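J.: Just to be clear, the model below is a prediction. Sequence and coordinates:
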Amino acid sequence: MPFRTINKSVQVLKKTLCSSSVLFLASFSHAEITDQKFKKTDEQLFQACLDDIRKTPDFSRIEGATFELHRPFQADLTVLDFLNYQPEFKKEPWDYHASLVDPERVTAGINLKHELYPTLSKIEQQYGIKKSDVLAVWGIESNYGQSLGKKNVLTSLSTLSCFGRRQQFFRKEFSSALLIVQNGDLDADDMNGSWAGAFGQTQFMPSTYLHLAQDFDGDGKKDVVNSREDALASTANFLKNSGYKSDEAWGYEVKPPLNFNAKSDRKNKKDIKFWRDNDFKLVNGSPLPDGIDKLALLMPSGPRGPAFLIGKNFDTFYSYNASESYALAIAHLSNLINKESLYVHFNTPWPTDDPGITRLQNKDIQKALISLGYDIGEVDGLIGSKTRIAIKKFQTTHNLNSDGRAGKKLYDYFDEKGYFNFNNSMLNQDSNSTHTESKTEPQKMLGGKTIIFVLILFISFLSLFIFKIYKVRNKL
């Protein structure tokens, strides 16, 4: 091809590439502007909503200065993801209990029982709530004050007051949160908690705080965030107001008769005589003791798993968080703390050949997944959606049952393959999985538009380089 023809081709290519770059940059900028426009619209809607709700009766007790001082500048729309989240993954009761009631949490509870014995004794005397029951709620709710939540309560509740479902409910909680700050019990900086607005060492909603929070340490403030005494006394006051009976146990693990035909029904309480007449006994074979007049049958995993007869105090645990598994975790943890036993299993095993694992074992799996190149986020011992996705990918790669679950079988598989040897540089035994993940993650980080833009720039510079060589050769 003559040099003149090449020169024209290069010029055409140069113009085409430059035009493409300009068009790409224009489209990229337009996307940014569009995003900014949507964000600005959200902010305008948010601020207009705050102006409107400020005038409603729910906020009549909130001073104008308080509202304006703590008025969020920007909504936290991530809370809507939690509000609308519909879990596809069903957690079996044996997984739920294995992660909540493990030797680590029991040991911490026993140590705190001795450390705080004088305070817990005073609380038990004043409110009538057993020491171990108060400790168990504390342990399940925030791991004894170690996990209070990171969301700004005022921002979360104001966002939920203006966007999504149940706005009226969250508006009352938002006004209650502002009233707490206005009263001086808590600083706004202390108001961090869950996405739904629960905060403090035992996770009170703001309206619950206003009704039931206690100043047990006598400093003039009901500080459930920074004061253990206030938090534990407030929890005891909650249970007392929920109908807790000081002279009763929460219930018992039992052994139903083989031919007894009944379903699990927490609300269907019957006299203890009914259960005795139907030959119900404690799981060790002893007769049912006196002490609880009315009991209901709870079988969280069906007739082949652990069974319990539960009374009124179990219902008070349930009122803290409307979940039978949650209430049973509090009840079981309380028993273990009281007995100072680290045997965390029920007497009747769960009906599964793949039991749940502890938080420490979950952490081992998470660390191994990270060393294999999987993106699971923070190592926290909690099997969330990112960890389940990573587990499912791993299982698929290794021809395992791809259910995304971290159970005993998966833990044993990791152990047998040596995946818990975290110093084994990316675990070469699993090179296929490692290489696949390590190659795909950077692509996610860069994004499609950025990659295209870099390629265009590279081709442009390469074309200009060829053009320079051509000019030098033409002069020669």
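T.: Structure received.
J.: CA atoms for contacts and neighbours, from now on please.
T.: Fine.
J.: Quick check: what element follows the top helix by length along the chain along the chain?
T.: Criterion DSSP state H: the longest helix present in the chain is helix 3-53. Downstream of helix 3-53, the next assigned helix or strand under DSSP states H and E is helix 64-69.
J.: For that next one, buried residues please.
T.: Buried residues in helix 64-69, counted by 16 or more other C-alpha atoms under 10 Å: residue 67.
J.: Check which helices and strands that helix sits against.
T.: helix 167-183 (3 or more C-alpha pairs under 8 Å, 6 or more residues apart in numbering; DSSP states H and E).
J.: and the helix or strand following the helix it packs on, what does it pack onto?
T.: Counting by DSSP H and E, the next helix or strand C-terminal to helix 167-183 is strand 192-193. Helices and strands touching strand 192-193, as assessed by 3+ C-alpha pairs under 8 Å, 6+ apart, comprise strand 151-152.
J.: what's in contact with the strand it packs on?
T.: With contact meaning C-alpha atoms under 8 Å, 6 or more residues apart in numbering, strand 151-152 is reached by 191-195.
J.: show me what contacts residue 387?
T.: Contacts of residue 387 (C-alpha under 8 Å, 6+ apart): 366, 375-377.
J.: Over to residue 362?
T.: 381-383, 406.
J.: just to revisit the earlier point, elements contacting the longest helix of the chain?
T.: Checking 3+ C-alpha pairs under 8 Å, 6+ apart, helix 3-53 ends up next to helix 153-162, helix 448-475.
J.: re the thing from before, most neighbours among the contacts of strand 151-152, which one is it?
T.: Among the contacts of strand 151-152, residue 191 has the most neighbours (other C-alpha atoms under 10 Å), with 26 neighbours.
J.: wait, isn't that one in contact with residue 203?
T.: No: the pair residue 191 and residue 203 does not pass the contact test of C-alpha atoms under 8 Å, sitting 11.0 Å apart.
J.: what secondary structure does the closest residue to residue 309 other than its chain neighbours sit in?
T.: Excluding the flanking residues, the one nearest residue 309 by C-alpha to C-alpha, 6 or more residues apart in numbering is residue 297, at 4.8 Å. Classification of residue 297 by DSSP: H, G, I helix; E, B strand; the rest coil places it in strand.
J.: Please apply the same query to the one 3 residues further on.
T.: Classification of residue 300 using three-state DSSP returns coil.
J.: Just give the nearest non-adjacent residue to it, would you?
T.: residue 93 (6.9 Å).
J.: Any idea how many residues pack against that neighbour?
T.: 18.
J.: What's the separation between it and residue 310?
T.: Computed as C-alpha to C-alpha, to the nearest Å, the residue 93 to residue 310 distance reads 17 Å.
J.: ok, now residue 316?
T.: Taking C-alpha to C-alpha, one finds residue 316 at 11 Å from residue 310.
J.: the more surrounded of those two?
T.: Neighbours per residue (other C-alpha under 10 Å) separate residue 316 from residue 310, with residue 310 holding more: 25 against 21.
J.: ok, second structure coming up, stack it against the first:
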Amino acid sequence: MKRLACLLLLAPAFAAHADRTGQAHRAEPVDPAFQRCLAGLKAAAAGEGVSAASFERFTAGLHPDPSVLELLDSQPEFTTPIWDYLAGLVDDQRVADGRAMLQTHRELLARIEREYGVDPATVVAVWGVESDYGRVFGKRPLLVSLSTLSCAGRRQAFFRGELFATLKLLQEGHVQADGLTGSWAGAFGHTQFIPSTYARIAVDGDGDGRRDLVGSIPDALASTANYLKRAGWRTGQPWGHEVTLPQEFDTSLAGRGNRRPLSDWTARGVRRVDGAEVALPASSQAAVLLPAGRAGPAFLVFRNYDAIYSYNAAESYALAISLLSDRLRGGAGLVAAWPTDDPGLSRAERRRLQQALLDRGHDIGEVDGMIGSNTRRAIQAEQRRLGLQPADGRAGRRILEALGDGP
């Protein structure tokens, strides 16, 4: 009921309007409750260093977007099967593009490694996962999303802090308001910093006196390395390794918070899948991860995994960056298979699936590899037609192969 009340409060925002992206829209009716909320935030923003003039300038003409409220509880890191999540983020295309970026920016990345101690592959892996190397910044107008979340829904206090941080960055001239877009929750730029993290961590990587994580690749990559360094990154150490476990391994010992000395895990029969020794002291603290249970891949993770995890506190996210960084270093990928008979699809495979759906007359929009509601509905219709169970609209290998022979 509380969520419904928030949506009704902001209902007028479904009309088109003129926003901070610079795009032209039809006039939208003023939402009195939203405007009262903004007026009340003005004084609080002043306490955070945002001048009245700046507040008025950057919030003028804003209208709320109720759709962001529905996203508060549906982050893909927590709702998508890990084999689907990783299949799209650690695919051959992202690996090839990342290796090209390592070459293109090798001098910059070498300088960043000297200054912050974080290796190029890890920095580029964050870049690849967060924005596909600068191709996908997020389409939602940042000020619209943050002002909406500051005035309705849960966690309003948190989002108000992010709104004020954004306004201060704009006031100081680090970024520009026009065209400023990001994720629904306010992350933006090449490596998707939330505004408060941007304010604390971002650095000037190109020496122009600004910290511009939108327009400057040097700023973005140096800031990412600075973040990891401050999160406890240890130079020259691995994030972890894929491992094999003995048959009698006690799975209750698994979990990122269950740290034990490396010597303890070794004594319990935990071994790298490639048979190599772990190049760390026996006293090093480590944890065993079983993200899909005993039947799936197992990982032994160290302090640098925690630094990656702090960037976005989700196991699947941290594994995506960790595994992508291994592939960028030349690794072959996982040895163990995920415990599913319907593996996830790479972005290229998702595009093939979308084309197959279009060929069968489904109106799903653009073939872009992004599995949205229209694609899921079309998949579900085809699953029912073909008698595939469950008819859940999931984009997996089974439906791709079932549609592979043409209409």
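T.: Nice, thanks for sending it over. Note that the structure is predicted; figures quoted are calculated from it, not measured.
J.: Overlay them and tell me the TM-score.
T.: The TM-score (TM-score structural alignment, normalised by the length of the second structure) is 0.88; 380 aligned residues with a C-alpha RMSD of 2.1 Å.
J.: which one of the helices and strands packed on helix 3-53 of the first structure is the most hemmed in?
T.: helix 153-162 (a mean of 26; mean count of other C-alpha atoms under 10 Å).
J.: so where is that one in the second structure?
T.: Per TM-score structural alignment, the counterpart of helix 153-162 of the first structure in the second structure is residues 142-151.
J.: ok so, going back, just the contacts of strand 151-152 of the first structure now: which is nearest residue 15 of the first structure?
T.: residue 195 (52.2 Å; C-alpha to C-alpha).
J.: dump the residue contacts of the closest one.
T.: Residue 195 of the first structure neighbours (C-alpha under 8 Å, 6+ apart): 79, 82, 151, 153, 156.
J.: among these, which two are most distant?
T.: Farthest pair in those, by C-alpha to C-alpha: 82 and 153, 14.2 Å.
J.: Where in the second structure does stretch 369-379 of the first structure fall?
T.: Going by TM-score structural alignment: stretch 369-379 of the first structure matches residues 357-367.
J.: go on, stretch 107-118 of the first structure?
T.: Per TM-score structural alignment, the counterpart of stretch 107-118 of the first structure in the second structure is residues 96-107.
J.: hmm, who's touching that stretch?
T.: 109, 120-121, 124-125, 128, 133, 328.
J.: one more time with 6 Å, if that's ok
T.: With contact meaning C-alpha atoms under 6 Å, 6 or more residues apart in numbering, stretch 96-107 of the second structure is reached by residue 328.
J.: same thing with stretch 351-367 of the second structure?
T.: 368-369, 374-375, 400, 407.
J.: If any of those are buried, give me the PyMOL selection for them.
T.: Buried subset of the contacts of stretch 351-367 of the second structure, written as a PyMOL selection, criterion 16+ other C-alpha under 10 Å:
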select buried, resi 369+375+400
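J.: and of the contacts of stretch 351-367 of the second structure, the nearest to residue 114 of the second structure?
T.: Nearest member of the contacts of stretch 351-367 of the second structure to residue 114 of the second structure, counting by C-alpha to C-alpha, is residue 369, at 37.0 Å.
J.: which residues touch that closest one?
T.: Here residue 369 of the second structure is in contact with 347, 350-351 (C-alpha under 6 Å, 6+ apart).
J.: Swap in 7 Å and give it another go.
T.: By C-alpha atoms under 7 Å, 6 or more residues apart in numbering, the contact set of residue 369 of the second structure is 347-348, 350-351.
J.: same deal with residue 235 of the first structure?
T.: Here residue 235 of the first structure is in contact with 134, 202 (C-alpha under 7 Å, 6+ apart).
J.: That one maps to what in the second structure?
T.: By TM-score structural alignment, residue 235 of the first structure lines up with residue 224.
J.: Tell me the secondary structure at that match.
T.: helix.
J.: Quick check: nearest residue in space to the equivalent of residue 80 of the first structure over in the second structure, chain neighbours excluded?
T.: With TM-score structural alignment defining the correspondence, residue 80 of the first structure maps onto residue 69 in the second structure. Once flanking residues are discounted, residue 69 of the second structure sits nearest to residue 153: 6.2 Å by C-alpha to C-alpha, 6+ apart.
J.: Test my guess that that neighbour contacts residue 68.
T.: No: contact criterion C-alpha atoms under 7 Å: residue 153 of the second structure and residue 68 do not qualify, at 9.4 Å.
J.: how much space is there between residue 135 of the first structure and residue 319 of the first structure?
T.: 16 Å.
J.: go on, residue 13 of the first structure?
T.: In terms of C-alpha to C-alpha, residue 13 of the first structure sits 72 Å off from residue 319 of the first structure.
J.: so who does residue 212 of the second structure touch?
T.: 174-175, 219.
J.: Please apply the same query to residue 185 of the first structure.
T.: 221-223.
J.: In what element of secondary structure is the residue nearest the centre of the second structure found?
T.: Central residue of the second structure (C-alpha atoms, centre = their mean): residue 130, 5.0 Å from the mean position. Remark: residue 130 of the second structure resides in helix 120-131, with elements defined by DSSP H and E.
J.: same thing with residue 299 of the second structure?
T.: Going by DSSP H and E, residue 299 of the second structure is in strand 298-301.
J.: name the helices or strands packed onto that strand?
T.: Secondary-structure packing of strand 298-301 of the second structure (3 or more C-alpha pairs under 7 Å, 6 or more residues apart in numbering; DSSP states H and E): strand 240-244, strand 285-289.
J.: most tightly surrounded among the ones you listed?
T.: strand 285-289 (a mean of 23).
J.: Just give me how far that strand sits from the chain centre.
T.: In terms of C-alpha atoms, centre = their mean, to the nearest Å, the centre of strand 285-289 of the second structure is found 23 Å from the chain centre.
J.: Next: stretch 305-320 of the second structure.
T.: So, by C-alpha atoms, centre = their mean, the centroid of stretch 305-320 of the second structure is 10 Å from its chain's centroid.
J.: Repeat that for stretch 367-381 of the first structure.
T.: Distance, centroid of stretch 367-381 of the first structure to centroid of chain: 17 Å (C-alpha atoms, centre = their mean).
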